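Peer 1: Provide a 3D model corresponding to the input given below.
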Amino acid sequence: MMVPFPPWEPDRADYSPGASPVITNALPARDGWRPLPDLTTFTDALPSACKGAVKVRNKAGEFRIIAGTETGLYELNTSDYSWTDLSGTSAPYNVPSGDVWSFELFGSYLIATNLGDPVQYFDIDVGSTFADLPGSPPRARYATTAGEFLVLAHLADQPNRIHLSALGDASGWTIGVDGSDAQTFPDGEEIMGVIGAEAGAVIIQRTKIRRLNIAQAGDYSFTTQVVNPDRGAISPRSIAQIGPGQFFYYSSDGFCLGAEGRMIGAERVDRWFQSTFDSTRIGEIKSVADPFNKIVWTQAEDPTGTKFLVGYNWQLDRWCHADNNVSEMVVLTTPGVTWDGLANLYTTIDEVNLPFDDALFTGGAPRFAAFDTDNKLGFFTGSARAATLETADIEMSPGSLSFLREARVYTDATDFTLKAGTADYHGQALTWSSAVTPYSSTRTCHFRSTGRTHRFRMEVAAGVEWNHVTGLEATANRAGKR
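Peer 2: This next block holds a predicted model:
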């Protein structure tokens, strides 16, 4: 019988044939699963942990990668992969614990803000260092663009307040002059994030979601309206934009999509996530949208301090799980590597473990990136991570015990092992067989196990080349009733 490796949905019953309780380090595919590449670092280490990073493109068409730490702002040197200090006169900075840099490109100015420091700006075309943004803007946690206004949100002294700059002028902050204005929200609690949207912005609070609309006429530069009065984000860094006005976030009742609050984790991963992550560190949950794989990755920690990732593929409406441990996730543009630049990454040509058409070498593509625990930047372009895939618990002979003889996996992986777990009744703990290697000529795994239910576990070692796995064909005989 055909047994699929179904979508990972650990909240569902183990006996549901359409859900798997365990899939680790594999990416959803339309017809199964594919490998999860490992992180390949290629830069020097930042002086300390990354607190936010961004990619920008200047008018000369050059991509620049900027990263912030608790005390400084740096640019990646794409010749030798070192970090150049761009910190301004207000450095060393003082990013508060739990806060990070928020970056926003406004014209040719890269705006960088956090609650502990004056708002910074950097001219991406001609600038050499950051400087305090003129006009005495308020210190704020978030920055975004709405129409031709720069918006600062969650102000240091008023976390439920937004302040708009003058029209087209990031240095104008006097209320009533050239459209500059501000608003304090009386309900919804603190602002947890703000993202740009068509003709305005979306303001995500702890218990409400509002829309900021740029006014076309009248005495006010903008208006606001509540678009979701019952749901907001309880973890600020869980908010990840995946398209114009469309975003992902973690709410008090689970993972949601969009201002309408569509519940995308209910009866699939929400209960598992709530029981797995350390609820005392809820403010440290962070999400990043990988535009290449169409996956929002969310990182959290369990009570032992071990970090893990859950991913939501918004195109396939599928979830996945990984055991990566990284310090900061970002989406950056690959800088490209010249032949001379290879010497900075590899000692000899034999050490190059990526194809030369890989995104790391070609450059220019937006990719999911991360800083590792040594504060080095890398892209997820390496060899496949060790993967584990399990089926649901199935009855191969309904109403009877089954004697399992063999199984053949539908995959192009040539190096893997397969285990069979058996139980004599529903609810009994599984007894697992030894790991079986497929027979070389037929790719069949041979077993001798009897039970009412069977579950299969496929394990692929790190570094093994494979492209897909869909399921397996199991052969069993009815073995009577008990």
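
Peer 1: Only C-alpha atoms from now on, for both contacts and neighbour counts.
Peer 2: Fine.

Peer 1: what helix or strand is the most centrally placed residue in the chain on?
Peer 2: The centre of the chain sits closest to W297, judged by Cα atoms, centre = their mean, with a distance of 2.3 Å. Counting by DSSP states H and E, the element that carries W297 is strand 295-301.

Peer 1: same check, this time on D230
Peer 2: Short version: D230 belongs to no helix or strand, going by DSSP H and E.

Peer 1: roughly how far apart are the residue lying closest to F255 once chain neighbours are set aside and V310?
Peer 2: Computed as Cα to Cα, 6 or more residues apart in numbering, the closest residue to F255 that is not its neighbour in sequence is G265, at 5.3 Å. From G265 across to V310, the span is 11 Å (Cα to Cα, to the nearest Å).

Peer 1: for F122, same thing?
Peer 2: 34 Å.

Peer 1: re the thing from before, so the residue nearest to F255 touches C256, yeah?
Peer 2: Yes: counting by Cα atoms under 8 Å, G265 does reach C256; the two are 7.2 Å apart.

Peer 1: Would you state the strands of the stretch 301-450 of the chain in chain order?
Peer 2: 307-313, 318-322, 328-333, 366-371, 376-379, 387-390, 402-411, 417-423, 431-432, 444-451 (DSSP state E, counting those that start in this stretch).

Peer 1: Compare those strands and give me the one nearest A153.
Peer 2: strand 328-333 (21.2 Å; Cα to Cα).

Peer 1: Now the longest helix along the chain: buried residues?
Peer 2: Longest helix of the chain, by residue count under DSSP state H: helix 270-276. Across helix 270-276, burial judged by 16 or more other Cα atoms under 10 Å covers D270, R271, W272, F273.

Peer 1: and this one, so I can compare the two:
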Amino acid sequence: MTTVLFAAWEPDKAELNGQTTGDVSNVLCSTFSYIPFPDFSALTSALSAKPLGYFQARSLSGQVSTFAGTATKLWKLDNTTLTWEDVSKSATTYAANDDAQWCFEQFGEYVVAVNINDNPQVFHLGVSTDFDNLAGSPPKAAFVKAWGDFLCLMQLATDASAVHWSALNDITGWTIGTDNSDTQSFPEGGAVQGSSRATNPLIFMERAIYLGTFVPGSSIIFSFVKIHDKRGAKSPYSIASRGENTFFADEGSFFQIAADGSIADIGFEKVSRTIFGQLASSDIGSMVGAIDPFYSRAYWTMDIGGTGSFNTILTYDWLLQRWSKASQVNYGIFPAATAGYTLEGLDAVSSSLDALPYSLDSKVWQGGAPVLAAFNSTYQMGFFNGQPKEAVITTQEQGDITGGVTLISSVYPVVDNDNCTIAIGTRFKRGQTVSYTGEITATSATGRFDKLSAARFQRVRVTIPAGEDWSQAQGVDITAQPAGRR
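Peer 2: Okay, the predicted model is just below:
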């Protein structure tokens, strides 16, 4: 018997007798194993139109507020009824669209929302009932981010390569030269695509990255140094930051950049050639990145195949330095926390405990518990906190390159679930398409999967059905012997 541990998912590499596999789905990485990817469960009512931006804020008192933007409206989630309230500026119809999406940022007790076609909007947490124009006549901009004690607007409507930051600790002060408010137009790199959220921010252009340094007491306020040339963010929405780590997607790969500007190509010869080979240029530019609010995982959701909506979520665990993927139709992912519910408050969600979208011990019902959120195909917001999705994990291909044939007689998945199935993929020549057996179930007496399969090159695919209770998938134990040459 031979135990074959499930290998790292790195579809860019050759699988034959290697240490990687090119076929996993709906799993997350763990040390020397895979764990379930939880299914999406909708929680809220549906928005009236496709979400074009989303954000969650937390007030100083701990109150959670969730916002979303559509083409013509801004919305806030009612935490009790789980319906969306129109909080647009009175008598205002906004002009957001797929090319001018909403971007949100929190600054103290204020939430600011921008898109390049409308005046910047502001909502005072715990005070406002609707958004209103941000005071001080700030410029229209595509993106907004807090830079320490400043609020910065980026990719200005009047200059796509410029940023404009507010007065010190005053988001209503936008007069250049007054109270440290100023602007900077970058001479190289194309349009500004966004930045990290830091006192000394990383500014991403289309084809360059700058490091901004706050200089207290100086007339220049911020100094800027170009730290990477011919490297930027192809998608502005792919930029995701948490603490010292920022992740982004550029043409051809995925990158991790530290606060000091040191950069690592985390997708090179692992997933980048495969994934970017399946994406149209426009779909590269639209992918959305998010960082798990709890675990060491960066996510990107994207449209593979040009379906018109995101259908794949790519996950990178930066501590394990391993990748995985899941299939899920969605209109964007983002880190979120829940408002918290009492048993009485659950009545507003459902009159039946059995009909709740999550189990009672789910983190979703715990106030402030961090969860990855998304909008589904019907524009409902929910969380990836449901039952495990159907998991598919395939071993690397193994075989004798000198022509020997191997006879497999049985397989035992090292998985803590008794309801999984296996299929054996075979081929006699490397140029042939892999042919899989039908799904095989375990024998009741031994728990092994008995199947005679003879071929030069073979792999084992394990499928764990959706909704099954399992926690670890480590590999497969194979009983095999040489079967001569043919």
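
Peer 1: TM-score them against each other, please.
Peer 2: Once superposed, the chains reach a TM-score of 0.95 (TM-score structural alignment, normalised by the length of structure 1), with 480 aligned residues with a Cα RMSD of 1.8 Å.

Peer 1: In structure 2, which residues correspond to the strand holding W297 of structure 1?
Peer 2: Per the alignment by TM-score structural alignment, strand 295-301 of structure 1 matches residues 297-303 in structure 2.

Peer 1: Stretch 359-368 of structure 1 too?
Peer 2: Alignment of stretch 359-368 of structure 1 against structure 2: residues 363-372, by TM-score structural alignment.

Peer 1: what sits up against the matching stretch?
Peer 2: 62, 64, 292-294, 333-341, 358, 383-385 (Cα atoms under 8 Å, 6 or more residues apart in numbering).

Peer 1: Endpoints of it, how far apart?
Peer 2: 11 Å.

Peer 1: Any idea how far that stretch is from the middle of the chain?
Peer 2: 17 Å (Cα atoms, centre = their mean, to the nearest Å).

Peer 1: And for stretch 454-463 of structure 2?
Peer 2: 32 Å.

Peer 1: aligned partner of A387 of structure 1 in structure 2?
Peer 2: The alignment partner of A387 of structure 1 in structure 2, by TM-score structural alignment, is A391.

Peer 1: residues contacting its match?
Peer 2: Residues near A391 of structure 2 by Cα under 8 Å, 6+ apart: V24, S25, N26, V27, P36, F37, V462, T463, I464, P465, A466.

Peer 1: got TSV for those, with neighbour count and distance to T80 of structure 2 too?
Peer 2: Shown next, in TSV, are those (neighbours: other Cα atoms under 10 Å; distance: Cα to Cα, whole Å):
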residue	neighbour count	distance to T80 of structure 2
V24	26	39
S25	23	35
N26	26	32
V27	25	33
P36	25	30
F37	23	28
V462	25	42
T463	21	39
I464	24	36
P465	16	34
A466	16	30
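
Peer 1: Give me the mean distance between the strand holding W297 of structure 1 and structure 2.
Peer 2: In the superposition with structure 2, the aligned residues lie an average of 1.6 Å away from strand 295-301 of structure 1, counting by mean Cα distance after the TM-score superposition for structure 1.

Peer 1: Tally up the residues packed near A339 of structure 2, please.
Peer 2: 20 (other Cα atoms under 10 Å).

Peer 1: no no, I214 of structure 1
Peer 2: I214 of structure 1, neighbours per other Cα under 10 Å, totals 19.

Peer 1: go on, the one 3 residues further on?
Peer 2: Applying other Cα under 10 Å, we find 8 other residues in the vicinity of A217 of structure 1.

Peer 1: Would you confirm that it belongs to a helix?
Peer 2: No: assigned with DSSP: H, G, I helix; E, B strand; the rest coil, A217 of structure 1 falls outside any helix and is coil.

Peer 1: quick one: the counterpart of it in structure 2 and P201 of structure 2, what's the gap?
Peer 2: Counting by TM-score structural alignment, A217 of structure 1 corresponds to G217 in structure 2. For G217 of structure 2, the distance to P201 of structure 2 equals 18 Å [Cα to Cα].

Peer 1: Would you mind listing which of the contacts of stretch 363-372 of structure 2 are buried?
Peer 2: For the contacts of stretch 363-372 of structure 2, a neighbour count by 16+ other Cα under 10 Å gives the buried set as 64, 292-293, 333-341, 358, 383-385.

Peer 1: what about R478 of structure 1, distance to A420 of structure 1?
Peer 2: 17 Å.

Peer 1: show me what contacts the counterpart of K419 of structure 1 in structure 2?
Peer 2: The alignment partner of K419 of structure 1 in structure 2, by TM-score structural alignment, is A423. A423 of structure 2 is in contact with Y436, T437, G438, E439, I440, V460, R461, V462, counting by Cα under 8 Å, 6+ apart.

Peer 1: again, only using 6 Å
Peer 2: By Cα atoms under 6 Å, 6 or more residues apart in numbering, the contact list for A423 of structure 2 reads T437, E439, V460, R461.

Peer 1: same thing with K270 of structure 2?
Peer 2: So, once contact is read as Cα under 6 Å, 6+ apart, K270 of structure 2 ends up touching E10, D12.

Peer 1: corresponding residue for it in structure 1?
Peer 2: By TM-score structural alignment, K270 of structure 2 lines up with R268.

Peer 1: What helix or strand is its match located in?
Peer 2: Judged by DSSP H and E, R268 of structure 1 forms part of no helix or strand.

Peer 1: For R478 and A420 of structure 1, work out which one has more neighbours and name it.
Peer 2: Here R478 of structure 1 and A420 are compared on neighbour count by other Cα under 10 Å; more neighbours surround A420, at 25 against 17.

Peer 1: What is the burial count for Q315 of structure 1?
Peer 2: 10.

Peer 1: That one corresponds to which position in structure 2?
Peer 2: Using TM-score structural alignment, Q315 of structure 1 sits opposite L319 in structure 2.

Peer 1: what's the distance between the residue nearest to F255 of structure 1 and R271 of structure 1?
Peer 2: The value you get for G265 of structure 1 to R271 of structure 1, if Cα to Cα is used, is 9 Å.

Peer 1: Do I have it right that P413 of structure 2 meets A473?
Peer 2: No: applying Cα atoms under 6 Å as the test, P413 of structure 2 and A473 come out as separate, 8.0 Å apart.

Peer 1: P187 of structure 2 - how many residues pack around it?
Peer 2: 9.

Peer 1: Need the three-state assignment for it.
Peer 2: Secondary structure, three-state DSSP: P187 of structure 2 is coil.

Peer 1: Skipping its backbone neighbours, what lies nearest it in space?
Peer 2: Nearest to P187 of structure 2 is S161, by Cα to Cα, 6+ apart, at 7.5 Å.
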